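pasting the structure only:
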């Protein structure tokens, strides 16, 4: 399944945080989709992947949030060699996205929207990087600003942040986003 088909088939992406969590219940998710790994360190990646590998087909690691892994070329080569289960890299840093792309990772460029200038700058950088997707945060505002975003000229848009219920997910997807990422387990449920 190619990346776009994956997002269309699994439009709600679990965004997993393990540090400080006693247990993450994945029993109600639709298996076979992607997930975002949002925290951890070089010593916990294998353990995390072992816990969740049967539930997901595609793993994206937010490299900016993992400790012990450098976002430089050597760090990415190390990841590619030692953590082959990781299919993609999420980052707010253009250099990280560029390096990850060259090494064959699926890349997601994360853009934090503080104002219209951050939107314009983020979209300009994204057009230069050509990531496989753009993640817009906070995703909850997407329906209100989507007219300012040239969705047809962009890779798939994923929205994350402050998405708490199914109505918000529906509104975001109906506004043109391809998928949402969320750490709210209630939204990971099948169907």
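In hand now; what should we look at? Only a predicted model underlies this, so the values are computations on that prediction, with no experimental measurement involved. Numbering: from 1, shown residues only.

going forward, measure contacts between C-alpha atoms and count neighbours the same way
Will do.

how about the contacts made by residue 65?
38-40 (Cα atoms under 8 Å, 6 or more residues apart in numbering).

repeat that for 7 Å
Residue 65 is in contact with 38-39, counting by Cα atoms under 7 Å, 6 or more residues apart in numbering.

wait, residue 140 touches residue 165, no?
No. Counting by Cα atoms under 7 Å, residue 140 does not reach residue 165; the two are 10.3 Å apart.

the two: which is more packed in?
Higher neighbour count among residue 140 and residue 165: residue 140, with 20 against 12, using other Cα atoms under 10 Å.

the more buried one: what secondary structure?
Assigned with DSSP: H, G, I helix; E, B strand; the rest coil, residue 140 falls in the helix class.

do you know how far it is from residue 189?
Applying Cα to Cα, to the nearest Å, one obtains 19 Å for the distance of residue 140 from residue 189.

what about the helix ranked longest in the chain, distance to the chain center?
For the chain, the helix with the greatest residue count under DSSP state H is helix 116-129. Remark: helix 116-129 is offset 17 Å from the chain centroid, using Cα atoms, centre = their mean, to the nearest Å.

same question, stretch 158-171
Distance, centroid of stretch 158-171 to centroid of chain: 14 Å (Cα atoms, centre = their mean).

give me the contact list for it.
With Cα under 7 Å, 6+ apart, stretch 158-171 has contacts from 134-140, 143, 177-182, 184, 187.

do that again at 8 Å, thanks
The contact list for stretch 158-171 (Cα under 8 Å, 6+ apart) reads 133-140, 142-143, 172, 177-182, 184, 186-187.

try stretch 131-143
3, 97, 101, 106-113, 126, 155-163, 168, 171-172, 175, 180.

that one: end-to-end distance?
Note: stretch 131-143 ends 22 Å apart using Cα to Cα.

and here's the other structure:
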């Protein structure tokens, strides 16, 4: 498995692509320094081609299993991604799938949505029950929360969601995130 931390140390901006337009954009030469891509769209027929295009540009590709049409987040999702694509890892909302991914040699990002104090309270217990390589916290514009989580979690954190500019990205990174994911192409160049 790859050490994503080293890659993000060189360039902490992760290109999150949500459609074909984003895919075409992130393949441009101006984004050659951006090595990590989160694929947030596609279906079971198109995802192998999407991943192949990204891998041909030497990208490290994580597929969000919950957002691929026709691919549920069952424990079979990681094996489908492993067997039918060249993806490096998955993004998942299920702790169990981080174990499945690790067993078959895929990296995993465990994604959290922090909506309120109740969801924040469950994060600590959930992180203990995962074998994810990275955790992603959404929205990523909560520096205090990011700092708290990175203070007690051993798993590196990515801030995602609502990262709109350099100020947002730098606040997340200064709070302890090792990377920021964004579908905003303006953020990709910072």
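Done, it's in. Nothing here was measured: the structure is a model prediction, and the numbers come from that model.

can you select the buried ones from the contacts of stretch 131-143 of the first structure in ChimeraX?
Buried subset of those, written as a ChimeraX selection, criterion 16 or more other Cα atoms under 10 Å:
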select :97,101,106,107,108,109,110,111,112,113,126,155,156,157,158,159,160,161,162,163,168,172,175,180
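
what secondary structure does residue 41 of the second structure sit in?
The three-state assignment at residue 41 of the second structure reads coil, by three-state DSSP.

the counterpart of it in the first structure: neighbour count?
Using TM-score structural alignment, the equivalent of residue 41 of the second structure in the first structure is residue 39. Per other Cα under 10 Å, the neighbour tally for residue 39 of the first structure reads 19.

same thing with residue 50 of the first structure?
Neighbours around residue 50 of the first structure, by other Cα under 10 Å: 10.

just to check, residue 14 of the second structure is in contact with residue 36?
Yes. Between residue 14 of the second structure and residue 36 there is a contact under Cα atoms under 8 Å: 5.2 Å.

quick one: contacts for the residue nearest the centre of the first structure?
Among the residues of the first structure, the one closest to the centroid is residue 36, at 5.1 Å (Cα atoms, centre = their mean). For residue 36 of the first structure, the contact set (Cα under 8 Å, 6+ apart) comprises 13-16, 59-62, 181.

scan those and report the most crowded one.
Highest count within the contacts of residue 36 of the first structure by other Cα under 10 Å belongs to residue 181, 27 neighbours.

without its sequence neighbours, what residue ends up closest to residue 126 of the first structure?
residue 109 (6.9 Å; Cα to Cα, 6 or more residues apart in numbering).

now residue 189 of the second structure
residue 31 (7.3 Å).

pull the number of nearby residues for the counterpart of the one you found in the first structure.
Aligned counterpart of residue 31 of the second structure in the first structure: residue 29 (TM-score structural alignment). If you count neighbours by other Cα under 10 Å, residue 29 of the first structure ends up with 20.

got it, and residue 46 of the first structure?
Look at residue 46 of the first structure: counted by other Cα under 10 Å, it has 13 neighbours.

pretty sure it contacts residue 85?
No. Residue 46 of the first structure is beyond contact range of residue 85, at 9.2 Å (criterion: Cα under 8 Å).

in the first structure, which spans are helices?
Using DSSP H, helices in the first structure cover 3-9, 45-52, 73-82, 94-102, 116-129, 142-145, 166-174.

of all the ones you listed, which lies closest to residue 21 of the first structure?
helix 45-52 (12.0 Å; Cα to Cα).

what residues of the closest one count as buried?
45, 48-49.

also stretch 140-151 of the second structure?
Neighbour counts over stretch 140-151 of the second structure (16+ other Cα under 10 Å) mark 140-143, 145-147, 149-150 as buried.

and which of those is nearest residue 55 of the second structure?
Using Cα to Cα, these come closest to residue 55 of the second structure at residue 140, 26.6 Å.

residue 66 of the first structure - how many residues pack around it?
By other Cα under 10 Å, the residues close to residue 66 of the first structure number 18.

looks like it contacts residue 40 (just checking).
Yes. Using Cα under 8 Å, residue 66 of the first structure is in contact with residue 40, at 5.1 Å.

average offset between the longest strand belonging to the second structure and the first structure?
Determined from DSSP state E, the single longest strand within the second structure is strand 107-113. Compared with the first structure after the fit, strand 107-113 of the second structure shows a mean deviation of 0.6 Å (mean Cα distance after the TM-score superposition for the first structure).

tell me the angle of that strand relative to helix 117-128?
Going by axes from the mean of the first three to the mean of the last three Cα atoms, to 10 degrees, strand 107-113 of the second structure is angled at 160 degrees with respect to helix 117-128.
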